[in-house]
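**Student:** structure for this input, please:
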Amino acid sequence: MNTLSSSSRDARQSLVAAGAVAFTIASWASAFPFIRIGLHGLTPLQLAASRFATAAVLIVAWLLWRRPRRPTKRDALRFLLCGLLGIALYNALLNTGEQTVSAGAASFIVNTLPIFTALLAAVFLGERFNRWGWLGSLVSLAGIAVIARGQPGGLVLGAGSTLILGAALCSASYFVLQRRLIPVYGALTCTAYTLLAGALLLTPWLPGALAALGGDASRDTVWAVVMLGVFPAALGYATWTFALGYFGAARAASFLYLTPAVATALSIALTGERPGIETVLGGLLAIAGVVFVAWRGRS
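**Tutor:** Predicted coordinates:
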């Protein structure tokens, strides 16, 4: 009887964990088409400010409920830097890039950030990065070049594709910086402090966003802001933390390779954008390189 109940409990936990992974992927993938929708009524920085102001409401409620450990003054500055790199700059570059780059193409470019994370970890944290890692990186960069060929401006500095590549680099820098904070505060608390710091840094653009949302912005724009703030920015991180605890970092991260495909499918459904041949071929190359680095790239 105990064996049966234990098996039933394990099956339920597996089902809940699988649901958490699916919810996380769908939430994070939805960000790319919703950004495209939100940009119809807001500037890139206004969209970022309103998105994370929405998320901040949920984050503050969670912090008041859980009352996690407060950061020291030195760590508070580190969280501020995390918020600058991982939230403010990342979203400013991504949103600006998506003014000209399709949601599907943007998702493939951003999904190469594990490579930048591995490279930065090798430089600043002393982690080993072998020749297979360099080969996988070159394959991914070749994929990005193919994707960029199908987007306005290509890989010219300042073009949408290069801005999104810069966003991936900012996010990778944030991940490396956060690694020393997670053992002290925990993954979910670190994410909450980082998102809150990013929201504070974006407040100069919030009045303009509120004026636009209360004025000529369409219902679709308002809906996009709410969706971006609630799902990718807040709930997606909570379910991701649960998935990490169940599957472990390596196995959970492998599921994220599905994100660009889901983002592309959602883009077709929500915005009518259909990926070109360059996006499909380049995306496959980019993800192949990321998978290669994850499996063989570190000694």
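**Student:** CA only for contacts and neighbour counts going forward, please
**Tutor:** Will do.
**Student:** list the contacts of the closest residue to G38 other than its chain neighbours.
**Tutor:** Computed as C-alpha to C-alpha, 6 or more residues apart in numbering, the closest residue to G38 that is not its neighbour in sequence is T221, at 4.6 Å. By C-alpha atoms under 8 Å, 6 or more residues apart in numbering, the contact set of T221 is I37, G38, L39, H40, G41, L42, L213.
**Student:** same thing but at 7 Å, please
**Tutor:** I37, G38, H40, G41 (C-alpha atoms under 7 Å, 6 or more residues apart in numbering).
**Student:** which of those residues tops the neighbour count?
**Tutor:** G38 (27 neighbours; other C-alpha atoms under 10 Å).
**Student:** is T100 in a helix, a strand, or coil?
**Tutor:** Here T100 is recorded as coil under DSSP: H, G, I helix; E, B strand; the rest coil.
**Student:** that one and S14, how far apart?
**Tutor:** 40 Å (C-alpha to C-alpha, to the nearest Å).
**Student:** element containing the residue nearest to G38?
**Tutor:** helix 219-230 (DSSP states H and E).
**Student:** ok, now P152?
**Tutor:** With DSSP H and E as the criterion, P152 is inside neither a helix nor a strand.
**Student:** about what we covered before: next helix or strand past the helix holding T221?
**Tutor:** Remark: after helix 219-230, the chain's next helix or strand is helix 236-247, criterion DSSP H and E.
**Student:** ok, and for the strand or helix carrying A269, which residues are buried?
**Tutor:** Per DSSP H and E: A269 is located in helix 259-271. For helix 259-271, burial by neighbour count (16 or more other C-alpha atoms under 10 Å) applies to T259, P260, A261, V262, A263, T264, A265, L266, S267, I268.
**Student:** does A224 touch G38 like I think?
**Tutor:** Yes - using C-alpha atoms under 7 Å, A224 makes contact with G38 at a distance of 5.4 Å.
**Student:** re the thing from before, tell me the one among the buried residues of helix 259-271 nearest to G289.
**Tutor:** Within the buried residues of helix 259-271, the smallest distance to G289 is 14.1 Å, found for P260 (C-alpha to C-alpha).
**Student:** one more sequence to fold, the one below, so I can look at both together:
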Amino acid sequence: MFANNRRKAYMAAVLNALIIGFSFLFVKMALAEASPFDLLAYRFTASFAAVLPVMLVLKPKDLAALLPLALLYPGLFFAYQTVGLVYASSSEAGIIQAAVPIFTLLLAACFLKERASRHHYLFMLLSVAGVVTIVVMKGTKLGNGSSAAGLLFVLVSAVSLAGYSILARKLTKSYGVIEITFVMAFLGFLVFGGIAVVQHAVQGNWGSFFRPLASRPFLVSILYLGVLSSLVTSYLSNYALSQIEAYKISIFNQLATMVSIAAGVIVLHEPLLIYHVIGAVLIIAGVVGVCIPASTMKKPSPLSR
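**Tutor:** Got it, this is the predicted structure:
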């Protein structure tokens, strides 16, 4: 039973990475019609609408207990990431985000007492190296138009995502995955919907807020991002964290980078370059290595043969 649950958790983590990897295509489509915070507002409105029936069974005390988790993700994560990308290059942001498994590992050791073996550390660094290879080789100049504040915002978003993994791992022992997912969608709806409403109320340009609704590609993107890439991925991630150590689940997020490249090649006909392949191999090797139990990596002693 235990092995079966872990197998399902790993499958959930892989599916989560697949959905997130393809989400970058839909983000590009949606941003052609709406501003970043308007996109987030519509995204989490769709998420909240899809999971609204859960409110009928959720107790107020449970809502209060789970709000700190939702504050970390999606609240602080998306807010700081969105603002940070205004002042930092995408390459720098990609490198910092690639370090999320390392932040998760450190926080897990401090707060959950989850210890990784030496080979787990090495394979985790291998996956990080794969992401960094892809990001750096894209050719975007590091430091071009960036500021210390932008880098700090991206760093806070990365730590927020790591903190979410730690807190979710802890809360899934006391609360159901569906309830946790609902609270995350609810807070995203309140925070980003509120930001969008205030912005348009101050600027007096409500037309630009509603105009994207006339675009079919935008509506398709919002359904994918809101229902699949926010709601379903939150459920999958929370389920996986309820079964497997936080640092192991965080490493699966690196697969999203590889999936986004594949999606760009297949759908947008972007070129597949050698550094993409090298980075993908490093990512896959790192993910597989982290999932291998430490006991199987040890050489048997002569007495045990």
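**Student:** on that earlier part again, after alignment, which residue of structure 2 pairs with the residue nearest to G38 of structure 1?
**Tutor:** For T221 of structure 1, the aligned position in structure 2 is F218, judged by TM-score structural alignment.
**Student:** what does F129 of structure 1 give?
**Tutor:** Using TM-score structural alignment, F129 of structure 1 lines up with A116 in structure 2.
**Student:** swap in P33 of structure 1?
**Tutor:** Using TM-score structural alignment, P33 of structure 1 pairs with L25 in structure 2.
**Student:** if I look at its match, how far off is K173 of structure 2?
**Tutor:** With distances taken as C-alpha to C-alpha, L25 of structure 2 is found 35 Å from K173 of structure 2.
**Student:** and these two? Which one has more around it.
**Tutor:** More crowded of L25 of structure 2 and K173, by other C-alpha under 10 Å: L25, with 16 against 12.
**Student:** which helix or which strand is home to that one?
**Tutor:** helix 2-31.
**Student:** what are the buried residues along that helix?
**Tutor:** Buried residues in helix 2-31 of structure 2, counted by 16+ other C-alpha under 10 Å: 9-10, 12-27, 29-31.
**Student:** got it, and stretch 64-75 of structure 2?
**Tutor:** L66, L67, P68, L69, A70, L71, L72, Y73, P74, G75.
**Student:** the closest residue to the last one other than its chain neighbours: what's it in contact with?
**Tutor:** Meaning G75 of structure 2. Leaving aside its chain neighbours, G75 of structure 2 sits nearest to G188 (6.1 Å; criterion: C-alpha to C-alpha, 6+ apart). Contacts here follow C-alpha under 7 Å, 6+ apart; on that basis G188 of structure 2 touches F44, P74, G75.
**Student:** show me what S47 of structure 2 aligns to in structure 1.
**Tutor:** Matched to structure 1 by TM-score structural alignment, S47 of structure 2 sits across from A55.
**Student:** starting at the chain centroid, how far to stretch 197-216 of structure 2?
**Tutor:** In this view, stretch 197-216 of structure 2 has its centroid 27 Å away from the chain centroid, taken as C-alpha atoms, centre = their mean, to the nearest Å.
**Student:** what residues sit buried inside that stretch?
**Tutor:** For stretch 197-216 of structure 2, using 16+ other C-alpha under 10 Å, the buried residues are V197, Q199, F209, P212.
**Student:** nearest to Q81 of structure 2 among those residues?
**Tutor:** After measuring the buried residues of stretch 197-216 of structure 2 against Q81 of structure 2 - C-alpha to C-alpha - the closest member comes out as Q199, at 18.3 Å.
**Student:** just the element for that closest one, please.
**Tutor:** Q199 of structure 2 is located in helix 177-203, with elements delineated by DSSP H and E.
**Student:** and the angle from that helix to helix 233-243?
**Tutor:** Per axes from the mean of the first three to the mean of the last three C-alpha atoms, to 10 degrees, the angle that helix 177-203 of structure 2 makes with helix 233-243 is 140 degrees.
**Student:** which of the contacts of G188 of structure 2 map to contacts in structure 1?
**Tutor:** Here is what carries over to structure 1 from these, by both residues aligned by TM-score structural alignment, their matches' C-alpha atoms under 7 Å: P74, G75.
**Student:** so how far is Y185 of structure 1 from the residue nearest to A105 of structure 1 when sequence neighbours are not counted?
**Tutor:** Among residues not flanking A105 of structure 1 along the chain, T279 sits closest, at 5.6 Å (C-alpha to C-alpha, 6+ apart). T279 of structure 1 is 39 Å from Y185 of structure 1, where distance means C-alpha to C-alpha.
**Student:** now P207 of structure 1
**Tutor:** From P207 of structure 1 to Y185 of structure 1 the distance is 32 Å (C-alpha to C-alpha).
**Student:** and the residue most central in space within structure 2, how far from Y42 of structure 2?
**Tutor:** Central residue check for structure 2 by C-alpha atoms, centre = their mean: the C-alpha nearest the mean position is that of N253, 6.4 Å away. According to C-alpha to C-alpha, N253 of structure 2 and Y42 of structure 2 sit 24 Å apart.
**Student:** alright, calling it a day.
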